[in-house]
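# no sequence on hand, only this structure:
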């Protein structure tokens, strides 16, 4: 049995009870339903990683992460990746490649995330205003130092990085 117990513009929470799963023993389980999303590993023509620093209310502080966001109604994952990259960084991709898709937090969230790699990114002549966040351009050694020092906390994004290296057959950071 399923019933909606909370709704807001970003997600809905459903309470479910499972008769056929003995380990749940009819206790309520809460599933979070939200829009599918995109995560973009963006690299400039100069082989710099494009990251954003933005305030995250849930953590009450700013974080450094790859451009990402929700897929809007009627939008394809690729269109969302292009839009999010432009909105969050002001950059346009020369090439955009879908690397895969999957679920970031399978224990509670039903959303599917699409993982993209954007290469040869550059600022268009008329760069849109990118408020409320900072755009960072990091060389591969700088990105590696950020990750290994604990300054890059978006752990699911690192799977995108590994997937990109495996599909390209070459290392992005040495």
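Sure, I can see it. On a predicted model such as this, the values are computed, not experimentally measured, just so you know.
# contacts, neighbours, all on C-alpha from now
Fine.
# out of everything not next to it in sequence, what's closest to the residue nearest the centre of the chain?
Nearest to the geometric centre of the chain sits residue 39, at 3.2 Å (C-alpha atoms, centre = their mean). Among residues not flanking residue 39 along the chain, residue 68 sits closest, at 4.4 Å (C-alpha to C-alpha, 6 or more residues apart in numbering).
# how about the contacts made by the one you found?
For residue 68, the contact set (C-alpha atoms under 8 Å, 6 or more residues apart in numbering) comprises 37-40, 81, 84-85.
# redo that, cut-off 10 Å
37-41, 51-52, 80-81, 83-85, 87-88, 113-116, 157 (C-alpha atoms under 10 Å, 6 or more residues apart in numbering).
# alongside the first one, take a look at this:
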């Protein structure tokens, strides 16, 4: 299963799907930031050992779009567990809806154009990693 957050995109004026995302806090590693964002936005927890980088160590990140300097580092959380929701969500998380879909559902989101571009790239890298990992494990 793949877990997405559905949120409003000001550019299109519509809601779109993406993987949990966010910035890296000062002194935080990219993997710890990925784990934190997963917990904050999707209320899913994964041990750091289950947060798989999808690019080589030291990679500067993939450029999001040609007219921006923003880069992203994609990660895959293996078998995250649901955590209880507590308290009032932060303003930026209050409009988020969490959706879990299988590979076919994720590909339909991609083909429909309702997925943010960085998440589309992350999905492809994750599927490639999972396929490669399964082949190495003999599954």
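Alright, I've got the coordinates. This is a predicted model, so every value here is computed, not measured.
# please enumerate the helices of the first structure.
Counting by DSSP state H, one finds helices in the first structure at the ranges 77-89, 140-148, 155-168.
# quick one: stretch 5-13 of the second structure aligns where in the first structure?
Matched against the first structure by TM-score structural alignment, stretch 5-13 of the second structure falls on residues 52-60.
# might you calculate how far the matching stretch sits from the centre of the chain?
From the chain centre to the centre of stretch 52-60 of the first structure is a distance of 14 Å (C-alpha atoms, centre = their mean, to the nearest Å).
# so for residue 104 of the first structure, which of the helices of the first structure sits nearest?
Residue 104 of the first structure sits nearest to helix 155-168 of all these, at 6.4 Å, using C-alpha to C-alpha.
# so what's the residue count around residue 8 of the second structure?
If you count neighbours by other C-alpha atoms under 10 Å, residue 8 of the second structure ends up with 14.
# now do the same for residue 110 of the second structure: its match in the first structure.
Under the alignment (TM-score structural alignment), residue 110 of the second structure pairs with residue 147 of the first structure.
# need the contact list for residue 80 of the first structure.
37-40, 68-74, 86, 114.
# I should have written residue 12 of the first structure there, sorry.
Contacts of residue 12 of the first structure (C-alpha under 10 Å, 6+ apart): 4-6, 31-35.
# ok, it to residue 44 of the first structure distance?
Separation of residue 12 of the first structure from residue 44 of the first structure (C-alpha to C-alpha, to the nearest Å): 37 Å.
# repeat that for residue 57 of the first structure.
Distance from residue 57 of the first structure to residue 44 of the first structure, by C-alpha to C-alpha: 29 Å.
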